[in-house]
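Peer 1: sequence isn't available, so here's the structure alone:
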């Protein structure tokens, strides 16, 4: 039997498995089975915590569809709560620093990247105001914050057809690694409303990397000044970034319950 914790960050929920002592073989099919909300445990992402030679822990992230991804901001905030102390975390996106704060965590998410081939895009393009769009959406921005994001700033967030546009854009050939799709509305000098269609997971209650990417894009376009409050369906995150620096994300993390499961059954 293996132990796990169910956790969430603003309703973006995770099955967190500790593989530091007892290794857990995680395949795409097994991650997908565990994440299944009807036949498995159920989660948006499965998080595997392991050992790292250059950090306190390592973190592997699997989406609900079984695909492994580079970064997850909401999951990163859960790690110091899961481990019980401030930690450095080795991820595919790089080395992250997570510190516990009252009710959650503050995470240095590293520096954003803007080059077209770092997003990645299929061909060269300005990533601040892209020469591409879909249907009646305005020209978006693109930012890589450890994983790829495209951001649309709209006048009326409530009028967007997320279920139609999200998968259409996620799977567009312009994005060879697929993409997280952010629909944002600026509602104040330091306040953004955001809904995210997450690559491999669909609409989520919250997306920490999406909040980071959106705040960065809005600051680059001079639509807001940091620190920025990003309001997602699940709640608020505070994102602070100065051009040339790293991104600091602060927000809640919640431990729901602990459990045991036989991973060989999945």
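Peer 2: Sure, I can see it. The structure displayed is predicted, hence computed values, not measured ones.
Peer 1: only C-alpha atoms for contact and neighbour calcs from this point on.
Peer 2: Noted.
Peer 1: what's the longest helix in the chain?
Peer 2: Among all segments of the chain classified by DSSP state H, the helix with the greatest residue count is helix 208-220.
Peer 1: next SSE downstream of that helix?
Peer 2: Using DSSP states H and E, the next helix or strand after helix 208-220 towards the C-terminus is strand 228-232.
Peer 1: putting a second one here so we can go through both:
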């Protein structure tokens, strides 16, 4: 899929995730909007996955360590055919499989996640298993930047470098906001790139809402043989919805009817503009 089509797809996914959050009256809106471009690049262009065979041995693995921002993942898995799109209507309802964190009862989900700091250790284990089994799959792990305060991430980072897991790609959704404020106020992270390099990782820092940059970074990994890759994806929390962008309060906030209508009008305008660009080309 070309990057223009990926951008259009991302806008549609944003509309879908806002819909399910609005319907359920719960959800992590800001983080799901910020990570939508990352997940769109992975699932529609980069990763080898098969909705018809979700346990395919050679599939690439994706672990959403920042599992609270699951809404974008649910919408993408449904759109890819891992489960019926109609099931999205059950998000966060009693008895649903589509709960507020990844649930491995759902096809396409590798592990239950959401306890922050657990995703990268799981991913390192999967990548090590691939090496020992001689299998070619890669493991992609999406972390939040607030999550970088968890010590288990750094234990996993050390293990990833020690075992030379160049099939492991960590991604930090660096939107600089968490539920209680900015990351630098809560627990300063900068210089984040130097810290990961000190742990033996190859680090790439990109605009995490730039589809071209995302696709290039993910397809290029591993850049250095014998080193895991860390992609610092500098994103905007609430990306794509003007009134939610860079607003900490939208970490866990539900749009009302008028806000949903406004968000849809903005996203539809983005889709229309991208479609016009395609016609010019």
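Peer 2: Done, it's in. Predicted, not measured: the structure shown is a model, and the values here were computed from it.
Peer 1: any idea what the TM-score is?
Peer 2: After superposition, the two chains reach a TM-score (TM-score structural alignment, normalised by the length of the first structure) of 0.28; 131 aligned residues with a Cα RMSD of 6.3 Å.
Peer 1: the longest helix of the first structure vs strand 228-232, what angle?
Peer 2: 140 degrees (axes from the mean of the first three to the mean of the last three Cα atoms, to 10 degrees).
Peer 1: what's helix 208-220 of the first structure packed up against?
Peer 2: In terms of contacts (3 or more Cα pairs under 8 Å, 6 or more residues apart in numbering; DSSP states H and E), helix 208-220 of the first structure is packed against helix 73-83, strand 141-144, strand 148-153, strand 180-188, strand 191-198, strand 228-232, strand 235-240.
Peer 1: in the fourth one, which residues are buried?
Peer 2: Neighbour-count burial for strand 180-188 of the first structure, with 16 or more other Cα atoms under 10 Å as criterion, is recorded at 180, 181, 182, 183, 184, 185, 186.
Peer 1: now the residues you listed as TSV including distance to residue 167 of the first structure?
Peer 2: Formatted as TSV, the buried residues of strand 180-188 of the first structure follow (distance: Cα to Cα, whole Å):
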residue	distance to residue 167 of the first structure
180	10
181	9
182	12
183	13
184	17
185	20
186	23
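Peer 1: widest-spaced pair of those residues?
Peer 2: 180 and 186 (18.9 Å; Cα to Cα).
Peer 1: sorry, back to before: tilt between the longest helix of the first structure and strand 148-153?
Peer 2: Using the same axes, to 10 degrees: helix 208-220 of the first structure against strand 148-153 is 50 degrees.
Peer 1: from residue 13 of the first structure, how far off is residue 151 of the first structure?
Peer 2: Residue 151 of the first structure is 23 Å from residue 13 of the first structure, where distance means Cα to Cα, to the nearest Å.
Peer 1: the more surrounded of these two?
Peer 2: Set side by side, residue 151 of the first structure and residue 13 show more neighbours around residue 151, with 28 against 25, by other Cα atoms under 10 Å.
Peer 1: which residues touch the closest residue to that one other than its chain neighbours?
Peer 2: Nearest residue to residue 151 of the first structure, sequence neighbours excluded (Cα to Cα, 6 or more residues apart in numbering): residue 182, at 4.6 Å. If you count contacts by Cα atoms under 8 Å, 6 or more residues apart in numbering, residue 182 of the first structure has them with 149, 150, 151, 152, 194, 195, 196, 197, 210, 214.
Peer 1: wait, which of these is closest to residue 220 of the first structure?
Peer 2: The nearest one, if we look at the contacts of residue 182 of the first structure relative to residue 220 of the first structure and count by Cα to Cα, is residue 214, at 9.8 Å.
Peer 1: tally of neighbours for that closest one?
Peer 2: The burial count for residue 214 of the first structure: 31, using other Cα under 10 Å.
Peer 1: sweet, I'm off.
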